[in-house]
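Enquirer: Take a look and give me a structure for this.
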Amino acid sequence: MAWIVLLIAGLLETAWAAGLKSLSESFRLSLLFATAALMIASLAALYWSMRSLPLGVAYPIWTGIGSVGSVIVGITVFRQDIGVLGIAGVAFLIIGMFLISFETH
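Expert: Next up is the predicted model:
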């Protein structure tokens, strides 16, 4: 269950990062509050997952999910360009998260 909550926490991190980007393009008070709520929810889910998972596993995977998710949202929603090095970087993040996950076994 902690792994599912950690995945949700990472997806919420991606959502609030996208909210911040949207705010930087067009400030709206409602979006500010929604982004803040997503931040709080992401941290609450991370906290909950850390009750069962070690810090050295949960935190890097949370940030990794948020990082990979932010790149995907950047490309698909905000039309960000990505090159070969960017793709390689995302691949290394995914491999790193996979390897770190074995620390709990």
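Enquirer: going forward, measure contacts between C-alpha atoms and count neighbours the same way
Expert: Fine.
Enquirer: just the helices in this protein please.
Expert: 2-25, 29-50, 55-76, 84-101 (DSSP state H).
Enquirer: Put together a markdown table for the ones you listed, with mean neighbour count on each row.
Expert: Below are those laid out as a markdown table (neighbours: other CA atoms under 10 Å):
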| stretch | mean neighbour count |
| --- | --- |
| helix 2-25 | 20 |
| helix 29-50 | 18 |
| helix 55-76 | 19 |
| helix 84-101 | 14 |
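Enquirer: Please generate a structure for the following sequence too, so the two can be compared:
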Amino acid sequence: MAWTYLLVAGVLEVLWAFAMKKSAGFTVLGPTILTFVAMIASVALLSMAMRSLPLGTAYAVWTGIGAAGAFLAGAVFMGEALTLTRVAAALLIVAGIMLMKLSGGE
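Expert: Model (predicted):
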């Protein structure tokens, strides 16, 4: 169950990053509220996952999902550049997440 909490926490991290961008510096109410609700839920689920997962694994996977997911959301929904270097960097993040999961350690 910890990995499920961690996956959902990572997805919520992507959501709050996207909503933060849409909030235009917290000047648009809807995205601002969504940002804070998703932040709180994301950190709460990360905390629940950390009950049984090692700190280093949980935090690295959480931030990795957030970083790679935010990159993908920016490219898909905001027209941000998909250069070879940026895609390679995102793939390296995903590879790191996979290695953390495969390393066990829980």
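Enquirer: centroid residue for the first structure?
Expert: Centroid-nearest residue in the first structure: G66, 1.5 Å away (criterion: CA atoms, centre = their mean).
Enquirer: roughly how far apart are the aligned partner of that one in the second structure and G25 of the second structure?
Expert: When the second structure is aligned by TM-score structural alignment, G66 of the first structure is paired with G66. Computed with CA to CA, to the nearest Å, the distance linking G66 of the second structure and G25 of the second structure is 19 Å.
Enquirer: Equivalent analysis for A89 of the second structure, please.
Expert: 27 Å.
Enquirer: can you check E80 of the second structure too?
Expert: From E80 of the second structure to G25 of the second structure the distance is 19 Å (CA to CA).
Enquirer: ok, now L12 of the second structure?
Expert: 19 Å.
Enquirer: same check, this time on R51 of the second structure
Expert: 34 Å.
Enquirer: next one: A73 of the second structure
Expert: 18 Å.
Enquirer: cool, and T85 of the second structure?
Expert: 28 Å.
Enquirer: Next: W3 of the second structure.
Expert: 32 Å.
Enquirer: Tell me if I'm right that A45 of the first structure and A9 touch.
Expert: Yes. Using CA atoms under 8 Å, A45 of the first structure makes contact with A9 at a distance of 5.1 Å.
Enquirer: ok, now how distant is the residue of the second structure most remote from its centre from F77 of the second structure?
Expert: Here the centre of the second structure is the reference, and by CA atoms, centre = their mean the most remote residue is T27, at 23.0 Å. Using CA to CA, we find T27 of the second structure at a distance of 20 Å from F77 of the second structure.
Enquirer: go on, W3 of the second structure?
Expert: 27 Å.
Enquirer: before we move on, what about A2 of the second structure?
Expert: In terms of CA to CA, A2 of the second structure sits 30 Å off from F77 of the second structure.
Enquirer: ditto for L91 of the second structure
Expert: From L91 of the second structure to F77 of the second structure the distance is 19 Å (CA to CA).
Enquirer: Ok, T63 of the second structure next?
Expert: Relative to F77 of the second structure, and taking CA to CA, T63 of the second structure is found at 20 Å.
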